[in-house]
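Visitor: One predicted model, sequence on top.
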Amino acid sequence: MKSHLVVPILMSILVAFSSTLLADDTVSKAKYQTQAIDSPERSFPLFYNKLKERMAFSLGWKKNTLSPEQWRINGQEKARQIIFPYQDTTPFEPIVIDEVDRGSYTAQKVVFNISDESRVLAFLLVPKGKGPFPAALFLHDHGSKFDIGKEKFVQTWNDDARLASSQAWADKFFSGRFPGDELAKRGYVVLSIDALGWGDRSVPGFTTNSQQALAANLFNLGASFSGIIALEDFRASEFLASRPEVDKERVAAVGFSMGAFRSWQLAALSDAITASIVDCWMGTMKGLMVPGNNQLKGQSAFSMLHPYISRYLDYPDIAALSAPKPMLVYAGGQDGLFPTESVNDAFDTLHAVWEANQASDKLETKIWPDKGHTFTKDMQEEAFNWLDNQFSR
């Protein structure tokens, strides 16, 4: 080829190649998201894994270099700051408005100020005999069932509709028993309360979808749905511990499902709670934040959602702030709401913290291989025997 033809040919090839690159680059830059949500359920953005990587848990146990005592102090301060919408020291001013004799104990309907805003009706079971007695605060589940709350754990009276509803609930989850009454038979003072939106604190027609409006309005009012529940649980624990018939050194929190979340949360936040039973609500935040997980569906998550908590603490970190208090945690091996891998990861953190506090004997964790999301008679009996042992009974 003649030399004077080489340069023009090379230039034309380069121009053509550059034009192709430019065209490809233009096409690439023109691309944009046509689907940013992972499924019709709209539970996750496609970039959720990137967001999960930013969940720092900066005060979590795995990043801790402090003593167990200082870690607990720092963690409790941050948890209380994020979870509680405000502080409340309103006098309780309780009054008993009704009671029935149940043999070894008396069942009372007691009204008291659970906050500056709300005066509520609760069930109080008091053993006969000379006190003070050990006590337990029962924290009910979510279940998307709002007509009953406190009635899920303690058998009601003079209310046929709620009695029928709660008996059906007991048959479904508790082997036909009312766990609060079962513990009262063992000589415990029992308090069972309604969370905001359940039982006497609900309204006809309140549904899972109603929670979104309630949660949104509470956000605008400077609080949160989950924060109000947490604060009222805290106040209920202080009320129970203040009762003259209660031994203040032996006050437990007992919860199933959402109530289990409330139980470990309260054990971490309240000095009035000295032990806790947690059934069917434990896992790591990342392990539960997976497509299809029930925690993230619908509006029910608002009752357990504390904005920005993942910047500082994971779920097992918060629960572990209660160490070295005694804690029993159960999970069902067939419980699809809580994947076993996530549960075991959470258990590892819990055991590490109790071991660091030289209190390994105060923590018991167990996955029941054949159980689903439930608190059956055998689980109750084993849990209550454990509590008797912790309270030296």
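Guide: On my side now, so go ahead.
Visitor: contacts, neighbours, all on C-alpha from now
Guide: Noted.
Visitor: The residue nearest to the spatial centre of the chain: which element?
Guide: Nearest to the mean C-alpha position of the chain, by CA atoms, centre = their mean, lies F261 at 2.3 Å. Taking DSSP states H and E as the definition, one finds F261 inside helix 258-269.
Visitor: cool, Q108 as well?
Guide: strand 105-113.
Visitor: just checking, the residue nearest to the centre of the chain touches A253?
Guide: No: contact between F261 and A253 fails when scored by CA atoms under 8 Å: they sit 10.7 Å apart.
Visitor: Look through this protein and tell me its longest helix.
Guide: helix 3-30 (DSSP state H).
Visitor: put this beside the first:
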Amino acid sequence: MRRNLMKRRSVMSLPAAALAAPHLRTTDARAAAGFESPSVIDGNLPVFYERLKAELTFPLAWPHARERDFRSWKRRARAQFESLLCQPADRTPLRAEVVDEQPAAGYRRRQLLFNVTRHSRVRATMLIPDGPGPFPAALLLHDHGARFDIGKEKLIEPWYDGARLTSAQAWAAKYFSGRFPGDHLATRGYAVLAVDALGWGDRGGLAYEGQQALAANLFNLGSSPAGLMAREDTRAAALLATLPEVDPRRIAAVGFSMGGYRAWQVAALSDHIAATVSACWMTGLKEMMVPGNNTLRGQSAFYMLHPGLYRHLDIPDVASLAAPRPMYLTDGALDPLFTAEGIAVAYDKMARVWASQRARSRLRTRIWPDLGHVFTAEMQDDAFAWLDQNL
């Protein structure tokens, strides 16, 4: 009995000695104790995060996957992606209904309702050029920006709500050189559609600090913010393809910031998207997961987080599911949200995919040396001129 008691005391002696010796460095105390220290979380990362990153080899990326046929690879990679959305595909009838239409200079402003899922009937805004159609079209995908009172209004000027108009004009001044990209595209001859993601605009009520709780509750309900948003964006693309004013063979996805992420994501998931313009959201995953990066704060990341995906595909691998269709990616060199290395890695990976399909000319990437996280009028003009040529 005495021998067992002494044995137990000897087992307890190492951590006790570490705690009783404050002069020991943390690493020394941890080594002496044989377990991780209380400071195992540093900057929202575990101290072993580099080892976790090293385990990510992206085995499903083209051309390292077992298929040598590109179409077979796309089918398998897309199926893997879709299996991780935590949200089933939805084939509920869209049942679009126009509820308001107003003339503007060179185009018509329209509000319509449609079933974005089997659970949600939402209001969308649309601009349709004057004259005979069908027209090329753009699905406009709004950003995050921690601004929830406006969603679709960030891209199409709201004519129906004075308070939202004030907010939207301030947003346009901050990020778009005072321009509403949707209205500008309409003057160039595009039909445009914008829909609120869950949490913004008509579907608001969300605050920045509430995103984690919303995400947790959706996970508990068998869904996720990112998966739901991805499925809803494919439904909006499908809606555009049904409208008589739209040429279903010429539909683009256009977005900035989180909207840029949504743009290449919906192109990866939906065959309705013929071309993509993505501004200020592209990086390699490993290059994004570095101390100090905005993504590590969590909260907004839930809208761009599919648990388990990066065990299979890197971020640019997912975007490459849209190849060889035309895609335009643009970023500012001074963008604080993405490292220069991350952007370069992603652009290079994607260039190799398009080149493998003899379609390198259909992928355009551009970094603006003196700009940050913005989509200025000059950036828009370059992107939309490219869109004219490719759509």
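Guide: Received, thanks. On a predicted model such as this, the values are computed, not experimentally measured, just so you know.
Visitor: what's the helix holding F261 of structure 1 in contact with?
Guide: With contact meaning CA atoms under 8 Å, 6 or more residues apart in numbering, helix 258-269 of structure 1 is reached by 76, 79-80, 138-142, 230, 233-234, 253-255, 273-282, 304, 318-323.
Visitor: Mean deviation, that helix versus structure 2?
Guide: Between helix 258-269 of structure 1 and the aligned residues of structure 2, the post-superposition mean distance stands at 0.5 Å (mean CA distance after the TM-score superposition for structure 1).
Visitor: all helices of structure 1, in order?
Guide: When secondary structure is read from DSSP H, structure 1 shows helices at 3-30, 48-53, 68-83, 160-173, 179-185, 210-220, 225-242, 258-269, 285-288, 315-320, 340-356, 377-390.
Visitor: wait, which of those is closest to I114 of structure 1?
Guide: Taking CA to CA, helix 225-242 is the member of the helices of structure 1 nearest to I114 of structure 1, at 6.0 Å.
Visitor: Give me the aligned partner of H142 of structure 1 over in structure 2.
Guide: Aligned by TM-score structural alignment, H142 of structure 1 pairs with H144 of structure 2.
Visitor: typo on my end, it should be A170 of structure 1
Guide: So, by TM-score structural alignment, A170 of structure 1 is matched to A172.
Visitor: Now do that match: how many residues are near it, please.
Guide: By other CA atoms under 10 Å, 21 other residues sit near A172 of structure 2.
Visitor: ok so, going back, nearest to V120 of structure 1, of the helices of structure 1?
Guide: helix 225-242 (10.5 Å).
Visitor: mean deviation of the closest one from structure 2?
Guide: Using mean CA distance after the TM-score superposition for structure 1, the mean distance for helix 225-242 of structure 1 is 0.5 Å.
Visitor: Repeat that for stretch 119-127 of structure 1.
Guide: Averaged out, stretch 119-127 of structure 1 is 0.6 Å away (mean CA distance after the TM-score superposition for structure 1).
Visitor: whereabouts in structure 2 does that stretch align?
Guide: Counting by TM-score structural alignment, stretch 119-127 of structure 1 sits on residues 121-129 of structure 2.
Visitor: buried sites along the matching stretch?
Guide: Residues V122, R123, A124, T125, M126, L127, I128, P129 are the ones in stretch 121-129 of structure 2 that count as buried (16 or more other CA atoms under 10 Å).
Visitor: Map Q80 of structure 2 onto structure 1.
Guide: Under TM-score structural alignment, Q80 of structure 2 pairs with K78 in structure 1.
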